[in-house]
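Novice: heads up, no residue letters with this:
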């Protein structure tokens, strides 16, 4: 053990160390450059999307408000995770205080749940637009966005809040090295000297209840959309609808698949390299954030047109 690992306060551990792929230094060098590029792409693309929607009055509609919320969540998730990982790779800044560790844990769990529900609301928006176009203005309006936002904030702040609280209440009296690049609940709580059964049960029940319910409703929405577009007689309507909604669903499925593979590799960690689930956890926080503004924003004709218009003004 290093000197860091033996440094504990009278009440136990005073800070943690992120052991982010330090056993695979070649992975650090290989990953740092593409990770930084994807990070700056995600930040730039989401910022451009936010500015475009904010400056163009024609985009002040419910669907674009949801896109703004998604971009804001992507930015917050990236900022809460990636700069620290790059600081570890480049400057060996592995330590973090006890409080900041659990604060980041709360931010990640809350914002990932927020993003999942935002995807679900956006899927419902596309369902109403395609399956009930005449009723769309009366269903998807400013009041709908406000109610959805209130429900999103309430559900996805209250449910994840016990996760860092349950972890923080544990007594950390020995090792303080987290074998991860991110302050995940299970990676931290297993370092405690107490029984973490309650943590694991709540993480499993709460996390999968939220994400699974959202994913089921998303799948249901796109299934109904697929059934509706296959009945359309207008030339090119089916191809356009499938192109738009298909890319949305593939992106959501891609993000969920990364999370699922991460969980499975974590469960059978004796049979795979320890670096694999850690790497998947990192990618799950940055790749969707870089792809979301491209798939949901730039591929939308109205947003693409307004971006071009802003560039010409600039």
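Specialist: Looks like it arrived, so ask away. Predicted, not measured: the structure shown is a model, and the values here were computed from it.
Novice: from now on I want contacts and neighbour counts done on CA atoms only, so please keep to that.
Specialist: OK.
Novice: what residues does stretch 243-263 touch?
Specialist: The list of residues contacting stretch 243-263 from outside it, by Cα atoms under 8 Å, 6 or more residues apart in numbering, reads 119, 126, 219, 222, 277-278, 280-281, 284, 288, 291-292, 295-296, 299.
Novice: run the chain-centre distance for that stretch.
Specialist: A distance of 12 Å separates the centroid of the chain from that of stretch 243-263, by Cα atoms, centre = their mean, to the nearest Å.
Novice: about what we covered before: buried ones among the contacts of stretch 243-263?
Specialist: Under a neighbour-count criterion of 16 or more other Cα atoms under 10 Å, the subset of the contacts of stretch 243-263 counted as buried comprises 119, 126, 219, 222, 277-278, 280-281, 284, 288, 291-292, 295-296.
Novice: which two in the residues you listed are spaced the farthest apart?
Specialist: Put simply, by Cα to Cα the two of those set farthest apart are 126 and 278, 34.3 Å from each other.
Novice: is residue 181 in a helix, a strand, or coil?
Specialist: Of the three states, residue 181 takes coil under DSSP: H, G, I helix; E, B strand; the rest coil.
Novice: any idea how far it is from residue 96?
Specialist: Residue 181 sits 12 Å away from residue 96, taking Cα to Cα, to the nearest Å as the criterion.
Novice: residues contacting residue 14?
Specialist: Each residue near residue 14 by Cα under 8 Å, 6+ apart is listed here: 7-8, 97-98.
Novice: this is the comparison structure:
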């Protein structure tokens, strides 16, 4: 397909999403595990939201943050995985220019929101363990709504310029994106003009959003570790560690592939392209799949409500 310019800015009418370069013949079979993970993510997060909404005893800060995380996961994976599966199974590779910009916005904005929610959950664990008697007063419902609104506003405001900047850039005649979805750097590689502003802004956002969130999470858990080690009872220490363990697993599952993808764009030129694309795809579906499983298994109240719901059925 050749790009057909649709404006004076040399914008293509549509892009072609390659999928996984180098593994085109295997994409049909690769799609099956992605489909299974997507179904688990959608069903699992929907169940978590339903349980939290219908059970008054779960209307507490920890579960409000968990509901935010579930909503974010549903938006993040649903904005990309269905189109990805249509590429792998149906060969439907074409995506309109503005549809591509919209998908790019949702991917980056809600990745930022998820990072912010994980940071808020780390602060919640810090307050719950270090200031248990003041937990409900510090993290009141208005405070939680404010935190959630700020995290969402940050994602929207800081990620919107990506779409605006890319919209104004001139593209070459070659408009095949070597990716399974419209990722910012994958699109920038097709630009014929100067991309300095886009690249610098991408680095700025990465350090301001991810760098800030990781710093707060690290400081929170360092102080949690100090507080837990001071507990006189071994049982109390084990209970506190168990409470934080599932959150740490979710944090690692989210940030490790994100960090790999970010560094690979800048420095990982020796990494095979199909490895980079597969990790980037897993980044969008594995955390949304793991979150309801980990919290459903580790959180007694949610586990009991799920068992009770299915027993009634």
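Specialist: Nice, thanks for sending it over. From a predicted model like this one, the values you see are computed outputs, not experimental measurements.
Novice: tm score of chain vs chain?
Specialist: The TM-score (TM-score structural alignment, normalised by the length of structure 2) is 0.95; 311 aligned residues with a Cα RMSD of 1.6 Å.
Novice: before we move on, the earlier item: make a markdown table out of the buried ones among the contacts of stretch 243-263 of structure 1 and add secondary structure and distance to residue 254 of structure 1.
Specialist: Formatted as a markdown table, these follow (DSSP: H, G, I helix; E, B strand; the rest coil; distance: Cα to Cα, whole Å):
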| residue | secondary structure | distance to residue 254 of structure 1 |
| --- | --- | --- |
| 119 | helix | 13 |
| 126 | helix | 19 |
| 219 | helix | 13 |
| 222 | helix | 15 |
| 277 | helix | 16 |
| 278 | helix | 17 |
| 280 | helix | 12 |
| 281 | helix | 13 |
| 284 | helix | 9 |
| 288 | helix | 8 |
| 291 | helix | 10 |
| 292 | helix | 11 |
| 295 | helix | 12 |
| 296 | helix | 14 |
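Novice: how far apart are the helix or strand hosting residue 52 of structure 1 and its match in structure 2?
Specialist: Residue 52 of structure 1 is part of helix 25-55, with elements assigned from DSSP states H and E. Compared with structure 2 after the fit, helix 25-55 of structure 1 shows a mean deviation of 1.3 Å (mean Cα distance after the TM-score superposition for structure 1).
Novice: could you pull up the contacting residues of residue 84 of structure 1?
Specialist: With contact taken as Cα under 8 Å, 6+ apart, residue 84 of structure 1 is in contact with residue 93.
Novice: residue 137 of structure 1: which of the buried ones among the contacts of stretch 243-263 of structure 1 is nearest?
Specialist: Using Cα to Cα, the shortest approach to residue 137 of structure 1 within those belongs to residue 126, at 12.4 Å.
Novice: nearest to residue 189 of structure 1 among the contacts of stretch 243-263 of structure 1?
Specialist: Checking the contacts of stretch 243-263 of structure 1 against residue 189 of structure 1 with Cα to Cα, the nearest one is residue 278 at 16.3 Å.
Novice: state the distance from the closest one to residue 199 of structure 1.
Specialist: Remark: distance between residue 278 of structure 1 and residue 199 of structure 1 (Cα to Cα) = 20 Å.
Novice: now the one residue sitting closest to the centre of structure 2. Nearest residue, chain neighbours left out?
Specialist: Closest residue to the average C-alpha location of structure 2: residue 111 at 3.8 Å, with Cα atoms, centre = their mean. In space, not counting the residues next to it along the chain, residue 111 of structure 2 is nearest to residue 76; the distance is 7.1 Å by Cα to Cα, 6 or more residues apart in numbering.
Novice: next secondary structure after the helix or strand where that neighbour lies?
Specialist: Assigned by DSSP H and E, residue 76 of structure 2 falls within helix 61-78. Counting by DSSP H and E, the element after helix 61-78 of structure 2 in chain order, helix or strand, is helix 81-90.
Novice: look up how far residue 264 of structure 2 lies from the residue in structure 2 sticking out farthest from the centre.
Specialist: Counting by Cα atoms, centre = their mean, the extreme residue of structure 2 relative to its mean C-alpha position is residue 232, 37.8 Å from that point. Using Cα to Cα, one obtains 45 Å as the distance from residue 232 of structure 2 to residue 264 of structure 2.
Novice: thanks a lot, see you next time.
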